[in-house]
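Colleague: Prediction below, plus the sequence it came from.
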Amino acid sequence: MAKRMLLAASVTAGLLLTGCGSKDEHSFKTDEGGEVKVATDGDGEAAVITTTAPDGSQSRIETGGSWPTALAAIAPAYPGAKLSTTMSGNRDGSDGAMAAFDTSDPPAKVIDFYKARSAAAGLTGTMNMESGETRMFTAADDKTGRTLSVQTSFQDGKTSAIVTGSTKKP
């Protein structure tokens, strides 16, 4: 636990040390043989944190970036949405990703979009939940191990959504 706290502190320090106005990169080695890389773009609006474990598994957190490739295979980016954060990683033969975004469209429209896309990708809906303006939809393909989850909430005239998915490597 202490090592994870040290790693988190190192990553935070790396983010704080990144300067505005130029591309900046920092790399940290862990005691266990892993590596953490932190990079920002020229205006400080985008940051990428990549961790590589000693076994080669990776995770990636990106702000101000693009739709994760691992997610695009089962759930494309929502049209016209403003992407805020993405995360992706791989481990034990599986790829996973998360994307968070905001849109002016209502939650039901976002959920319907991903229901249609998941069906087109061969996933079957496994859960549909509505509670006021909060909605959640999940789908899966048991044969391939692919999963999709979409959660939406509505506040201050905008819908915030989180889309997560996973795929297993063939």
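Modeller: Alright, I've got the coordinates.

Colleague: use CA for all of it now, contacts and neighbours both
Modeller: OK.

Colleague: correct me, but residue 106 touches residue 155?
Modeller: No: counting by CA atoms under 8 Å, residue 155 is not a contact partner of residue 106; they are 10.2 Å apart.

Colleague: ok, structure two:
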Amino acid sequence: MRYAIYDTEGETDDMRTGYIALAMLALTACGGSDEQVFTGPDGEEVRIERGGDGTTTYSSTDGEATITTGEAGAAMPAGLPAYPGAETAGGLNINSTGRDGGSGQISSFQTSDSPADVIAFYRAALERGGYRIAANMDFGETHMISASRPDNSGGIQITATGAGGRGTTVSIIAGQEG
């Protein structure tokens, strides 16, 4: 999804998308009213609604994105189990749905287990769920696994990175076609 709140000559779409993403995250953390509406130069409206539960939803004709922070922000993509003993406080979950019905989610959490243990746990869970393992990589302190859905309509990438004796940070990116 791309939200264009303004258009600046000479900037690429990727640059504008990055600016918008930063603005979205900044607005998520700000105080203020529960709903705001921004209008772009083309007249398209982007509606921002903040809930009292740590959620902020951004809506336009292109689709919707909901950002959830705090403990509720560590929710897992559908069908994937939560990691045992993971610390969910401070989690971040970004769930988006495009007008074509596709969706995506980014979740993160911390654990005291090693990156290798995290990836082994999720490899077994993905295989039980019928996912096809596409890649399994070990970069020392960072381990990653990616898999596609059984019907090839999307996939998951899980990255676990050791934090130098402070546990492991895990990010899960999942997407599904509409």
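Modeller: Cool, the structure landed. The model shown is predicted, which means the values in this text are computed figures rather than measured ones.

Colleague: Neighbour count for residue 106 and residue 155 of structure 1, which is higher?
Modeller: A side-by-side neighbour count of residue 106 of structure 1 and residue 155, using other CA atoms under 10 Å, places residue 106 first with 16 against 9.

Colleague: what's the counterpart of that one in structure 2?
Modeller: Counting by TM-score structural alignment, residue 106 of structure 1 corresponds to residue 114 in structure 2.

Colleague: Tell me the spatial nearest neighbour of that match, not counting adjacent residues.
Modeller: residue 168 (6.2 Å; CA to CA, 6 or more residues apart in numbering).

Colleague: What lines up with the one you found in structure 1?
Modeller: For residue 168 of structure 2, the residue aligned by TM-score structural alignment is residue 159.

Colleague: What is the burial count for its match?
Modeller: For residue 159 of structure 1, the count of nearby residues is 22 (other CA under 10 Å).

Colleague: Wait, a helix at it?
Modeller: No: Residue 159 of structure 1 is assigned strand when assessed by DSSP: H, G, I helix; E, B strand; the rest coil, not a helix.

Colleague: From residue 100 of structure 1, how far out is it?
Modeller: 11 Å (CA to CA, to the nearest Å).

Colleague: got the contact list for stretch 52-68 of structure 2?
Modeller: The contact list for stretch 52-68 of structure 2, computed with CA atoms under 8 Å, 6 or more residues apart in numbering, reads 1-3, 24, 28, 44-50, 69-70, 72-73, 92-99.

Colleague: Just the buried positions in it, please.
Modeller: 54-60, 63-68 (16 or more other CA atoms under 10 Å).

Colleague: Quick check: the residue nearest to residue 114 of structure 2 vs residue 156 of structure 2, distance?
Modeller: Taking CA to CA, one finds residue 168 of structure 2 at 19 Å from residue 156 of structure 2.

Colleague: Residue 145 of structure 2 too?
Modeller: 8 Å.

Colleague: Likewise for residue 58 of structure 2?
Modeller: Taken as CA to CA, the span from residue 58 of structure 2 to residue 156 of structure 2 is 23 Å.

Colleague: Chain neighbours aside, what residue packs nearest to residue 167 of structure 1?
Modeller: Nearest to residue 167 of structure 1 is residue 146, by CA to CA, 6+ apart, at 4.4 Å.
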